[in-house]
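Asks: Sequence first, then the predicted structure, then my questions.
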Amino acid sequence: MRFLLAPDKFRSSLSAAEACAAMEAGIRLALPDAQITALPMADGGEGTAELLTLATQGSWHTTPVHNPLFKLTEAGFGLSPDGQTAFIDSAAAAGLALLATPERNTTIATTHGLGQLIQQAITSGARTIVLGLGGTATTDGGTGLAAALGWQFLDAAGQSFIPTGGTLTKIAQLVPPAAPLPVRFRVACDVQNPLYGPTGAAVMFAPQKGATPAQVGQLDVGLKHLDHVVQQQLGLSHVAMPGAGAAGGLGYGLITFLGATLEPGVDVVLDAVAFDQHVANIDLILTGEGKLDQQTAQGKLIAGICRRAERAGVPVVALCGTLTLTPQEIRELGLLAAFSVLNRPQQLKEAVLTAAGDLMGATFNVVRLLTNHASLRL
């Protein structure tokens, strides 16, 4: 029997790769001769670049770049085996996690280092950039990234500068690079917010990045000014495009300055790992995550796996820590079945420590049931 293992991480307990290992161990106990393909997955958020690099058997590279406060740091990106595709997380160079809590100030934070990271990937030969949005410390509308990739932002005196969230209102003129970048962008984005306004980047996300109410207002005005200049000088208006407000307006900047397209994170990830090719000739897909709930059903990773598996005619079983979906919701999601791996009352701390063993045991039971009796075999 041929299995494809495609779990997401079990947050705070197992990485996606560790979940694959536990599942494989359970399968081997039930069916020693099984053919198993392990494909650790991610949903487009932080950590996606490393997993995509691993799944494609690519190589990992690091380079010095600016962190959100213009200080030097090391950031990494993955390259596919043919060197044509780079995998990058926006949080690698612009991430909130790169800053200590007292350092967090989104009015002065920049995406410049992310632009440097992209430039290094292009210099290394990449012609497609797969970029995961999320987890940034910035609200600069992607201007820092654009500045690192050849765009100039001039103030009223004609002086070039690198904008931050707090200085967006100083932009008086835009100067495009001499030539467009020789690269295509695929941006994994699950945020639908516009650039500014009541549901925009500043109001919805800047408080999480340390912004005070006054700074939120300042940032929102700055993003609105940025779009005004773009409309005047470039004749473009992407302000209301779903995802424009993602990652502090980075979505807007990628669309406006780099011609990127924003796509559902799960589709970008599944395409990048050639999921449709892996699922060919598979008998059963085992997937999972820490919590299987309404968010899962509303288009997250497992929902995407189920859609593609249905097209290929392959059943999917999900294993998780917490299961809150009803039987009807499980069926509507496209799963053959879903099970919690928890097998006894326990505190969260214990559940985290025993997650690998519990996942292995649940996998054993599923595979044993589906393969050991002829009337039940898939």
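Replies: Here it is on my side, so go on.
Asks: contacts and neighbour counts: CA atoms only from here.
Replies: Will do.
Asks: how about the residue nearest to the spatial centre of the chain, what does it touch?
Replies: With distances taken as CA atoms, centre = their mean, the chain has residue 44 as the residue nearest its mean C-alpha position (1.9 Å). Contact analysis of residue 44 by CA atoms under 8 Å, 6 or more residues apart in numbering lists 132, 133, 188, 189, 265, 266, 268, 269.
Asks: Of the residues you listed, which is the nearest to residue 81?
Replies: residue 269 (16.5 Å; CA to CA).
Asks: show me the contacts for the closest one.
Replies: Contacts of residue 269 (CA under 8 Å, 6+ apart): 41, 42, 43, 44, 48, 52, 188.
Asks: Please, where are all the strands along the stretch 101-250 of the chain?
Replies: Under the criterion DSSP state E, counting those that start in this stretch, strands of the stretch 101-250 of the chain are mapped to 128-132, 152-154, 173-175, 184-188.
Asks: who touches the last one?
Replies: Taking contacts as CA under 8 Å, 6+ apart, the residues outside strand 184-188 that touch it are 44, 127-133, 258-269.
Asks: Could you rerun that using 7 Å?
Replies: 44, 127-133, 260-265, 268 (CA atoms under 7 Å, 6 or more residues apart in numbering).
Asks: Keep only those of the contacts of residue 269 that are in strands.
Replies: residue 188 (DSSP state E).
Asks: Next one for the comparison:
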Amino acid sequence: MKILIAPDSFKGSLEAVTFCEVATQAIQSVYPQADVISQPMADGGEGMVDTLSSLDGAERISAIVQDPVGKAITANYAYLQESQTAIIEMAAASGLPLLKPKQRKAMKTSTYGTGQLIQDALSRGAKHFILGLGGSATTDAGIGCLSALGFQFLNANKEHVSLDGEGLLALESIVPPSSLDLDSISVQVACDISNPLYGETGAAYMFGPQKGASSEEVALLDQGLRNFARVVKKDLQLEVAELAGAGAAGGMGAGLMLIGGKLNSGFKIVSELLQLEQQFQTHQFDLVITGEGQFNEQSQYGKVPVEVAKLAKKYNVFVVGIVGGIDFPIADIHKLGIDAIFSITDRPLALEDCFKEARPLLFNLIQNIVRLTFRNIQE
């Protein structure tokens, strides 16, 4: 029997690599002869660098940068010297998990640290960038990141605005850097949402509250994002507001357009680099196991489990999804190509306890799934 394990990470509890290790152990504890192929996945959020660090020639680079509130931290990215490609996830420098709940203030957080990672890669000779936008703590339209690359963001008095969501309200002009040759670099933006920059489905209203914004602050952030789009159009002749994904990571999707960023499906970028479809062409799998921390409304829009299921269905392979929680109709999940879905929890548990017990919970569930799936197979 052949099984492919291709999950995303479970935020706060299981890295995709760890999921694969535990699942493999569980499968082989039931069927020692099982042929298990592990392929940790990502869709542009946390875990993308870990996943793509498995590529031949990938080197892990550490740099001291600013976190979303300006504190010095060490963040990592991956670098492929041969192709001069840097793989950066903004969550490493500007992610929500870096902050305690009381620090989550969307008006005041900045993407400056992500720009420092890009600058570090440029100093090493990077010409190509893959930037993952998931898990941000910010709603600054990327002006912090761009400032670290030499852009100037000025108010009506030609003074620098604050590099955060609040600064967007005062923004009146943008001065591009003379030292950055945009024609010499390419930027792929790995994005797993399609929200516009502003409005009811934009960055502020959809994601501001989880970043600590009150209802009043959400309205101000939305106003700031509208102002950013206005100034970008005025000074740089770019339309950034309505582009699908412009609202990703608090408007970072729109901001990266100022350095030529091209927004693409995060899963598509990662799966092509890892040659995931070639695995299906090479192997005749009996089962695919995929998963993520929470299956919800957003999961149907480019998230790992659904995209893996679509690929598996192309090759007529049965798909099991394993998640931390399910907040979506089961019947609709089946329509998306996932044949069966399970939560790893086996009893009522507080979220903190779920995180602590994630490994044994996953191990036990995988054992049961494999016993049931292959109960009639004789080896």
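Replies: Sure, I can see it. All values derive from a computational prediction rather than experimental measurement.
Asks: coming back round to it: so can I have a markdown table of the strands of the stretch 101-250 of structure 1 showing distance to residue 291 of structure 1?
Replies: Output for the strands of the stretch 101-250 of structure 1, formatted as a markdown table (distance: least, CA to CA, whole Å):
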| stretch | distance to residue 291 of structure 1 |
| --- | --- |
| strand 128-132 | 21 |
| strand 152-154 | 44 |
| strand 173-175 | 45 |
| strand 184-188 | 21 |
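Asks: And the contacts of residue 269 of structure 1, which of them are buried?
Replies: The neighbour count (16 or more other CA atoms under 10 Å) marks 41, 42, 43, 44, 48, 52, 188 as buried among the contacts of residue 269 of structure 1.
Asks: Can you give me the buried ones in the longest helix out of those in structure 1?
Replies: Ranked by residue count and defined by DSSP state H, the top helix of structure 1 is helix 213-234. Within helix 213-234 of structure 1, the residues scored as buried using 16+ other CA under 10 Å are 215-216, 218-230.
Asks: same thing with stretch 143-157 of structure 1?
Replies: Buried residues in stretch 143-157 of structure 1 (16+ other CA under 10 Å): 143-155.
Asks: With respect to residue 285 of structure 1, which of those residues is nearest?
Replies: Ranked by distance to residue 285 of structure 1 (CA to CA), the buried residues of stretch 143-157 of structure 1 are led by residue 145 at 38.8 Å.
Asks: Tell me who's in contact with the aligned residue in structure 2 for that closest one.
Replies: Residue correspondence to structure 2 (TM-score structural alignment): residue 145 of structure 1 is matched to residue 145. Residue 145 of structure 2 makes contacts with 111, 112, 113, 114, 115, as judged by CA under 7 Å, 6+ apart.
Asks: Tell me the secondary structure at the nearest residue to residue 364 of structure 2 once chain neighbours are set aside.
Replies: Spatially, and ignoring its direct neighbours in sequence, residue 364 of structure 2 is nearest to residue 26 (7.3 Å; CA to CA, 6 or more residues apart in numbering). For residue 26 of structure 2, the assignment made with DSSP: H, G, I helix; E, B strand; the rest coil gives helix.
Asks: My read is that residue 26 of structure 2 contacts residue 366, right?
Replies: Yes - counting by CA atoms under 7 Å, residue 26 of structure 2 touches residue 366, with 6.0 Å between them.
Asks: picking up where we left off before, report the two of the contacts of residue 269 of structure 1 separated the most.
Replies: Top of the distance list for those (CA to CA): 41 and 188, 13.7 Å.
Asks: Let me know how buried residue 180 of structure 1 is, in neighbour terms.
Replies: Neighbour count for residue 180 of structure 1, taken as other CA atoms under 10 Å: 12.
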